[in-house]
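Enquirer: Below is the sequence, then the predicted model.
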Amino acid sequence: MAFPLVGSGPGIFMPNSGVLPEFKDVFPYSDFVHWYETVHIPDWLRWKPGAITSAWRYQSVDADRDWPFLVAYKFPNISDLSSPDYITIPLTNPMLPEGGPISKFTHIEAVAGPHIETWRSGSTGDDRGPILVTEEIDPANVTTDKFQEWYRDVYIGEVSAMAGWRRTSRFDNGMGQPRWLALHEFEESSFGPNTTKIAGLLELKRDLSVQV
């Protein structure tokens, strides 16, 4: 099946995943990571020539997070994610327990959508920051125009002033709610509460409901 995605143009697909608790004995997280990095990501990159130009893999800094594994796939045209041939990506492999399918042993949550805008610190090119803070945004009791104005004129100024900030990219969530997605990238050397506690900036501003 294809993803029910709304939107086109450059965009990003981000599946967040991990091993289900009842299968951690038969499928240790280290085995999951090895399969994902050596088999599954290459399968995605081969799936449709030119559909994905880059993939970045992240590990949650929260050791207790249920779904600590995150991959960000960069699409020149995110509408390719709705292609019916998506089903050709293999879900079975000898490296998996019982040979798979992977869906039996893991939980996956995904967001995806077209790119809206990016703010950069200097000239970073396409190099990713080693620390990534993902943000899911649902404005509450404010109009879209007012939210856009606040985000661009106030919030980005506060985020970009944080030590080690490298780049922020915002996306329209073409898969539904939350309404918008944002990726904040930081230098590893500056990792700490002053650079990654993005939720603190949003706590009382403009009546926004935010998940970070």
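Expert: That came through fine.

Enquirer: going forward, measure contacts between C-alpha atoms and count neighbours the same way
Expert: Fine.

Enquirer: just checking, what packs against the longest strand belonging to the chain?
Expert: When every strand of the chain is counted residue by residue (DSSP state E), the longest turns out to be strand 106-120. Helices and strands touching strand 106-120, as assessed by 3 or more C-alpha pairs under 8 Å, 6 or more residues apart in numbering; DSSP states H and E, comprise strand 11-19, strand 165-172.

Enquirer: which residues sit in contact with the residue lying closest to residue 18 once chain neighbours are set aside?
Expert: Nearest non-adjacent residue to residue 18, counting by C-alpha to C-alpha, 6 or more residues apart in numbering: residue 67, 4.2 Å away. Listed by C-alpha atoms under 8 Å, 6 or more residues apart in numbering, the contact set of residue 67 reads 16, 17, 18, 19, 107, 108.

Enquirer: who wins for most neighbours among the residues you listed?
Expert: Neighbour counts for the contacts of residue 67 were taken using other C-alpha atoms under 10 Å; the highest belongs to residue 19, which has 25 neighbours.

Enquirer: thinking that one is in contact with residue 26, fair?
Expert: No. In terms of C-alpha atoms under 8 Å, residue 19 does not count as a neighbour of residue 26; the distance is 10.0 Å.

Enquirer: Check which residues of the longest strand of the chain are buried.
Expert: Of the residues in strand 106-120, those scored as buried under the neighbour-count criterion (16 or more other C-alpha atoms under 10 Å) are 106, 107, 111, 112, 113, 114, 115.

Enquirer: another one to put next to it:
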Amino acid sequence: MSTSAIQGPGILFVRSRISPSANDILPEPTFLAWYDNEHIPEVVSTSGIDSAFRFVDIHKSSSSGDEQNPKPFLACYPMNDLAFTLGDEFKKIGFKSSALPGSGVIYDLADMDVSYLGIVGKTPSRREGERRGPKYVISSGIRPEKQPAEEQVTAFFKQVYNPRTITQISTLEKSPQYMRTLRFKLLYARTNAQSRALKGLPTTDEPHPEPSIWMAMHEFVDVPDEGFLKALDDDVDKAAEEGGWGETEVETLVWKLDRVHGNGKFFE
């Protein structure tokens, strides 16, 4: 996985948890206070990032995650050009704080997976006159065994994949709470090991993560019906079978918006 792919408009999609080894010394309120009072304000003060959205999994059972979602905290940073993350200004963003216990180094206390997602499309908002950002998001990620053509995946996420198949958007449009969908493609990913190397910290030879290659973020003004999750997963199974994608990993999660920072613009 090469950093040369990191360019163009998209988001940093950062999922995290408090490391199990730090559970006894890092309370969740301290972790989130660091995020909201120090880290995200520093990020959105840079020249390349002016908005951030912090979410929490609505089914979170532990600050250290669980089987359903091993990293229940999510921060999204929309950017006009993801290549900004390759420059010195971004690399100088702090990773150590006196507000954190122990070493104060966030990578010693929390596990963070960072996906660089390039935006490939969006649907018109069904509530254009009241755009204030989503209160809830369903993230629908897929990782096919055999990589389909981009236009095939795009067609699936839209409405024209197969007239006999209920596609993701047509399923979601049944909900009066549904707003719109943003579609992304994975460009690059890193875990704590690569993040530590980026900051010049001692690290390990940990392999790069393998998150979803294709991601749709479905925005809602209120909590979506749980029935949509199974319907979305079923849609992927049908598309994978009809498209010859092979065994396809699916991850469908519901996130509640917890805090907005900066300009609060998300590909308006």
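Expert: All right, it came through fine. Values in this document were obtained by computation on a predicted structure and should not be read as measured data.

Enquirer: circling back: relative to residue 51 of structure 1, which of the contacts of residue 67 of structure 1 is nearest.
Expert: Relative to residue 51 of structure 1, the closest of these is residue 16; by C-alpha to C-alpha it sits at 19.9 Å.

Enquirer: how close does the closest one sit to residue 36 of structure 1?
Expert: As defined by C-alpha to C-alpha, to the nearest Å, residue 16 of structure 1 lies at a distance of 12 Å from residue 36 of structure 1.

Enquirer: which residues in structure 1 form strands?
Expert: With DSSP E applied, structure 1 shows strands at 11-19, 54-59, 69-75, 106-120, 131-139, 165-172, 180-186, 208-211, listed in chain order.

Enquirer: so which of those strands comes closest to residue 83 of structure 1?
Expert: Nearest to residue 83 of structure 1 among the strands of structure 1 is strand 69-75; the distance by C-alpha to C-alpha comes to 12.7 Å.

Enquirer: relative orientation of the closest one and strand 54-59 in degrees?
Expert: Here strand 69-75 of structure 1 runs at 170 degrees with respect to strand 54-59, directions being taken by axes from the mean of the first three to the mean of the last three C-alpha atoms, to 10 degrees.

Enquirer: quick revisit: including distance to residue 205 of structure 1, could the helices and strands packed on strand 106-120 of structure 1 go into TSV?
Expert: Putting these into TSV (distance: least, C-alpha to C-alpha, whole Å) gives the following:
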stretch	distance to residue 205 of structure 1
strand 11-19	27
strand 165-172	18
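
Enquirer: Nearest approach to residue 184 of structure 1 belongs to which of those strands?
Expert: Ranking these by distance to residue 184 of structure 1, with C-alpha to C-alpha as the measure, places strand 165-172 first at 4.4 Å.

Enquirer: how about the closest one, aligned to which bit of structure 2?
Expert: Alignment note (TM-score structural alignment): strand 165-172 of structure 1 is matched to residues 178-185 of structure 2.

Enquirer: What's the average distance for that stretch when superposed on structure 1?
Expert: Following superposition, stretch 178-185 of structure 2 is found to deviate from structure 1 by 0.9 Å on average (mean C-alpha distance after the TM-score superposition for structure 1).

Enquirer: quick one: contacts for the corresponding residue of structure 2 for residue 118 of structure 1?
Expert: Using TM-score structural alignment as the criterion, residue 118 of structure 1 maps onto residue 122 of structure 2. The contact partners of residue 122 of structure 2, by C-alpha under 8 Å, 6+ apart, come to 180, 181, 182, 183.

Enquirer: I'd say the second one and residue 219 touch.
Expert: Think residue 181 of structure 2. Yes. Here residue 181 of structure 2 reaches residue 219: they are 6.1 Å apart, a contact under C-alpha under 8 Å.

Enquirer: Looking at structure 1, name the residue matched to residue 195 of structure 2.
Expert: With TM-score structural alignment as the criterion, residue 195 of structure 2 matches nothing.

Enquirer: Distance check, residue 13 of structure 1 against residue 73 of structure 1.
Expert: Counting by C-alpha to C-alpha, the gap from residue 13 of structure 1 to residue 73 of structure 1 is 5 Å.

Enquirer: do residue 60 of structure 1 as well
Expert: Distance of residue 60 of structure 1 to residue 73 of structure 1, computed by C-alpha to C-alpha: 17 Å.

Enquirer: Compare these two and say which one has the larger neighbour count.
Expert: Legend: neighbour count by other C-alpha under 10 Å for residue 60 of structure 1 and residue 73, higher for residue 73 (22 against 16).

Enquirer: And the counterpart of the more buried one in structure 2, how far from residue 118 of structure 2?
Expert: Under the alignment (TM-score structural alignment), residue 73 of structure 1 pairs with residue 77 in structure 2. Taking C-alpha to C-alpha as the measure, residue 77 of structure 2 and residue 118 of structure 2 are separated by 12 Å.
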